[in-house]
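Student: sharing a model that was predicted from the sequence below.
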Amino acid sequence: MKTYLTIFCVVALAWGMASCGDSSDSTSVDAAGKHNEKLLESTGKDEKAGWFVAEAASAGMLEAELGRLASSKAQDARVKQYGQLMLDHHTQGNKQLKQIADLKNLITPTSLGEDHQEIYNELMSQSGAAFDKAYMQSMVKSHKETIDRFEQMANEGTDLELKNFAAKTLPMLRAHLEQAEQIEDALEA
C-alpha cells in the first residue's frame, strides 16, 4: 500500500511541476500572456489581445501600487495627491479590465512583471524630494508606454470589447500624463 501511495505522490508531484510552465522564473505576467495567447490562438482569435490584457494589467497594478506608495511616502502635497489619484483610477481600470478578461476566459496577472517589480523596488528605496522626483519621472515614462499600448489596441485591435476599453481609457491616461509632466516640471523649478 505504501508503494502505491509513494508512486501516486511522485506522479502527482511530477505532473504538478510540469504544469507550472516552462521555467521557474516566469512571471505571472508571462504566465497570463502565454495562457491567453494559447486560448485565443486555439479559437482563431487575435492572440495579441491576450498579451494586451496581461501587460496592461501589470502596468495598471504598477501605477496603482506606486500611487499607494506615493500617497503615503511623498514629501510634496501635489505628488501625494497625484499618487492617490493613480491608486484610485488604476485600481478601477484594472477591475474593468479583469471583468472583460473574465468574460473571455483570459487571465490577468496577480503580481507585477519583473520590469515593473524592479521599478517599484527602486522607488521604494528612495525618500524625500528624491522619491518625489523619481516617482514623477516614473509616472511620465510609464504613462507614455501605457498610452502607446492602449493606442495600438484602440487602433489595431480586433477584439471589440478590449478595443473599446482601450479607446475609453486613453483620455484618462493622457490626462494622467499631462498632470505628471506638469508636476515633474514644477519639482524641477
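Tutor: That came through fine.

Student: every contact and neighbour count from this point should use C-alpha atoms.
Tutor: OK.

Student: the closest residue to residue 176 other than its chain neighbours - how many residues pack around it?
Tutor: Spatial nearest neighbour of residue 176, chain neighbours left out: residue 143 (7.3 Å); criterion: C-alpha to C-alpha, 6 or more residues apart in numbering. Around residue 143 there are 21 other residues, counting by other C-alpha atoms under 10 Å.

Student: surely residue 143 and residue 178 touch.
Tutor: No - using C-alpha atoms under 8 Å, residue 143 is not in contact with residue 178, being 9.5 Å away.

Student: just to revisit the earlier point, how close does the residue nearest to residue 176 sit to residue 39?
Tutor: Applying C-alpha to C-alpha, to the nearest Å, the value for residue 143 to residue 39 is 29 Å.

Student: buried sites along stretch 125-135?
Tutor: 126, 131-135 (16 or more other C-alpha atoms under 10 Å).

Student: equivalent analysis for stretch 136-143, please.
Tutor: Neighbour-count burial for stretch 136-143 flags 136-140, 142-143 (criterion: 16+ other C-alpha under 10 Å).

Student: second one coming, line it up with the first:
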Amino acid sequence: MKNNNVWMLLWALMVSCTVLSSCSDDDDDAMDQDKTRVAAFLQSAAQSDMFEIMTGTMAQEQGMTDDVQMFGEMLVEDHTMTAGQIMEMADERDVNLPTTLPAAKMTIVNRLDSESGITFDKDFANAQVQSHQEAIALFETADQQITDTEVQAFIDATLPALRMHLQHAQQVKATVDGM
C-alpha cells in the first residue's frame, strides 16, 4: 500500500510539473504577444506624432487663417511632447522607431507642401480630422490589447488630448469649409 502511495505521489508531482510548465509557456506567450503589440503601437504612434508635427509646422508657415496657424502650433507642441514620451518608452523596451512616414501619409505631406491659402487650410483641416480619427482608433485598440502598465498609463493620459484635437480639427474644418 505504501508503494502505491509513493507512485500516486510521484504521478501527482509529474502532472503538477507538467501543468505548471504549460502555464509558464502560456505566460511567456502572453508576454511575447504583449511585447509585440507594444512595439507595433509605439511604432505607429511615433509615425502619427511625426505626421502631426510635420503638418502642424506647415500650418504655422502656410496657413492662411489664424485658426489653422494656431491649431498647427498646438499640434507641434502637444505631439512633440508625446513623441518624447514614446521615444523614452521605446528605448526602455529596445523598440526601434521609424524615421519616415508611411507612403500614404507622405503623399498628404507632399500635397500640403504644394498648396497655399484657403486650399491649404481646407486640405490641412480634412487631413487633421482623418489623422486624429485614425490616432484615436489606434490608441483605443491598444488600450484594449496592451497590458504593459506604463504604456497603458500613456494611452490613458493621451487619449483625451487626441479627442480634443479631433474636436478642434472638426471646428477648424467647419470654419474653413465655410470660406
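Tutor: It's in. Every value quoted in this text rests on a predicted model; they were computed, and no experiment measured them.

Student: which of the buried residues of stretch 125-135 of structure 1 fall in strands?
Tutor: Residues of those located in strands (DSSP state E): none.

Student: what's the closest of those to residue 150 of structure 1?
Tutor: Residue 150 of structure 1 has its nearest neighbour among the buried residues of stretch 125-135 of structure 1 in residue 135, at 21.7 Å by C-alpha to C-alpha.

Student: so what corresponds to the closest one in structure 2?
Tutor: Matched by TM-score structural alignment, residue 135 of structure 1 corresponds to residue 124 in structure 2.

Student: helices of structure 1, start to end?
Tutor: 2-18, 28-42, 48-73, 77-103, 114-124, 128-156, 160-188 (DSSP state H).

Student: how near is residue 82 of structure 1 to residue 70 of structure 1?
Tutor: Counting by C-alpha to C-alpha, the gap from residue 82 of structure 1 to residue 70 of structure 1 is 8 Å.

Student: between those two, who's got more neighbours?
Tutor: Counted by other C-alpha under 10 Å, residue 82 of structure 1 and residue 70 do not tie: residue 70 has more neighbours, with 27 against 22.

Student: list the contacts of the one residue sitting closest to the centre of structure 2.
Tutor: Centroid-nearest residue in structure 2, with C-alpha atoms, centre = their mean: residue 45, separated by 3.0 Å. Going by C-alpha atoms under 8 Å, 6 or more residues apart in numbering, residue 45 of structure 2 touches 86, 135, 138.

Student: which of those are retained in structure 1?
Tutor: Comparing those with structure 1 on both residues aligned by TM-score structural alignment, their matches' C-alpha atoms under 8 Å, the contacts found in both are 135, 138.

Student: which one of the contacts of residue 45 of structure 2 sits closest to residue 12 of structure 2?
Tutor: Closest approach to residue 12 of structure 2 among the contacts of residue 45 of structure 2 (C-alpha to C-alpha): residue 138, at 46.4 Å.

Student: which residues does that closest one contact?
Tutor: Counting by C-alpha under 8 Å, 6+ apart, residue 138 of structure 2 has contacts 41, 44-45.

Student: return the closest of these with respect to residue 157 of structure 2.
Tutor: For those, the nearest to residue 157 of structure 2 is residue 45 (13.8 Å; C-alpha to C-alpha).

Student: give me the aligned partner of residue 41 of structure 2 over in structure 1.
Tutor: Under TM-score structural alignment, residue 41 of structure 2 pairs with residue 52 in structure 1.
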